[in-house]
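*Asks:* Predicted structure and sequence below. I'll ask about it afterward.
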Amino acid sequence: MMATIIDTVTIVLLIGSITYGYLVSRKVRLLMATLRELEPLVVEFSSAVDKSEHSVAKMRENITVAERRPEPAPEPAEAAFSSRRAAPSSAEVTGLRVMRDKKELVRAFFENSGAARV
């Protein structure tokens, strides 16, 4: 009697193990199929990362080369046609500040807006 119970429990556990193995096998096959579909995207992503690493290395190299070069001496001013109007001197317009780049413009905006709030 006890041998029959042990055999039955063993058979049930084996059937459960085989069923679990089959389900895991199906999920792994599905995962592998999905990975095969994603392979071109992964390859493209990998090549994009390689290109960006190469670009960053080249940019760093260009920066170091540019820092090593001395700045060229300014050329003497000659009378020439200019498509832009000359900026008025600061003596002519009071309270006017010349902005050279976007950083200065943004900084001045926040300085002025902060002063207006106070």
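*Replies:* Looks like it came in fine.
*Asks:* contacts and neighbour counts: CA atoms only from here.
*Replies:* Noted.
*Asks:* going on from the helix or strand harbouring Ile6, what's the next piece of helix or strand?
*Replies:* Take DSSP states H and E as the rule and Ile6 turns out to sit in helix 2-68. Remark: after helix 2-68, the chain's next helix or strand is helix 102-117, criterion DSSP H and E.
*Asks:* Return the set of buried residues in that following helix.
*Replies:* Residues of helix 102-117 classed as buried: none (neighbour count, 16 or more other Cα atoms under 10 Å).
*Asks:* So what touches that helix?
*Replies:* For helix 102-117, the external contacting residues (Cα atoms under 8 Å, 6 or more residues apart in numbering) are Met99.
*Asks:* what's the burial count for Asp7?
*Replies:* Around Asp7 sit 12 other residues, with neighbours defined as other Cα atoms under 10 Å.
*Asks:* measure it to Leu13 for me?
*Replies:* Noted for Asp7: a distance of 10 Å to Leu13, by Cα to Cα, to the nearest Å.
*Asks:* Ok, Asp50 next?
*Replies:* When distances are taken as Cα to Cα, Asp50 and Leu13 turn out to be 51 Å apart.
*Asks:* Also Glu44?
*Replies:* Note on Glu44: its distance to Leu13, by Cα to Cα, is 46 Å.
*Asks:* Please compare the first structure with the one that follows:
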Amino acid sequence: MAATLTDLFIILLLLGAIGYGWYVSRKVQVLMGALKEMEPLVKEFSSAVDKTEDSVNQLKLNLEEPSQPAVEVDEEDEPMFSTRRQPAHKIPGARVVRNKQDLVRRFFETSRSESRA
């Protein structure tokens, strides 16, 4: 009697495993169908990413090596110097920040002063 119950229990577990395998297989087939439909979109996205990387690399090269036209200096022209400094143009409400620590410190100072007001 115990052997029969054990055999039935094992058969039920095997049927459950087979059923679950079939269920997972169907889900994977549906997923693969959806991925096939998305293939053109993924290829377009990939090519767009490649173009973007190329553009960024080209911009970096342009920043490192600016292409400025060569200026011809006439020997007759003499250099001109200004006797006065030009006044610095200050933007109202803007502060000069030298490094990241100053930026963070000013952020917290501003947030504290705004929270007190």
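*Replies:* Structure received. Quick caveat, the model's predicted, so the values are computed rather than measured.
*Asks:* TM-score for these two?
*Replies:* The TM-score (TM-score structural alignment, normalised by the length of structure 2) is 0.59; 83 aligned residues with a Cα RMSD of 2.9 Å.
*Asks:* Quickly note the distance from the most centrally placed residue in structure 2 to Val42 of structure 2.
*Replies:* Structure 2 has Val49 as the residue nearest its centroid, 11.0 Å off, counting by Cα atoms, centre = their mean. Val49 of structure 2 sits at a distance of 10 Å from Val42 of structure 2 (criterion: Cα to Cα).
*Asks:* Same question for Ala34 of structure 2.
*Replies:* 12 Å.
*Asks:* can you check Leu63 of structure 2 too?
*Replies:* According to Cα to Cα, Leu63 of structure 2 and Val42 of structure 2 sit 31 Å apart.
*Asks:* So for the two, which residue has more residues nearby?
*Replies:* Legend: neighbour count by other Cα under 10 Å for Leu63 of structure 2 and Val42, higher for Val42 (13 against 10).
*Asks:* Pull the contacting residues for the more buried one.
*Replies:* Counting by Cα under 8 Å, 6+ apart, there are no residues that Val42 of structure 2 touches.
*Asks:* That one -> structure 1?
*Replies:* Aligned counterpart of Val42 of structure 2 in structure 1: Val42 (TM-score structural alignment).
*Asks:* ditto for Arg26 of structure 2
*Replies:* For Arg26 of structure 2, the equivalent position in structure 1 is taken to be Arg26, counting by TM-score structural alignment.
*Asks:* Roughly how far does that match sit from Ala33 of structure 1?
*Replies:* In this structure, Arg26 of structure 1 lies at 11 Å from Ala33 of structure 1, with Cα to Cα as the measure.
*Asks:* Ile63 of structure 1 now?
*Replies:* Computed as Cα to Cα, the Ile63 of structure 1 to Ala33 of structure 1 distance reads 46 Å.
*Asks:* what's the answer for Met1 of structure 1, then?
*Replies:* When distance is defined by Cα to Cα, Met1 of structure 1 is 48 Å away from Ala33 of structure 1.
*Asks:* between the two, who's got more neighbours?
*Replies:* Neighbours per residue, other Cα under 10 Å: of Met1 of structure 1 and Ala33, the larger number sits with Ala33, 11 against 6.
*Asks:* Tell me who's in contact with that one.
*Replies:* With Cα under 8 Å, 6+ apart, Ala33 of structure 1 has no contacts at all.
*Asks:* ok, it to Glu39 of structure 1 distance?
*Replies:* Using Cα to Cα, one obtains 10 Å as the distance from Ala33 of structure 1 to Glu39 of structure 1.
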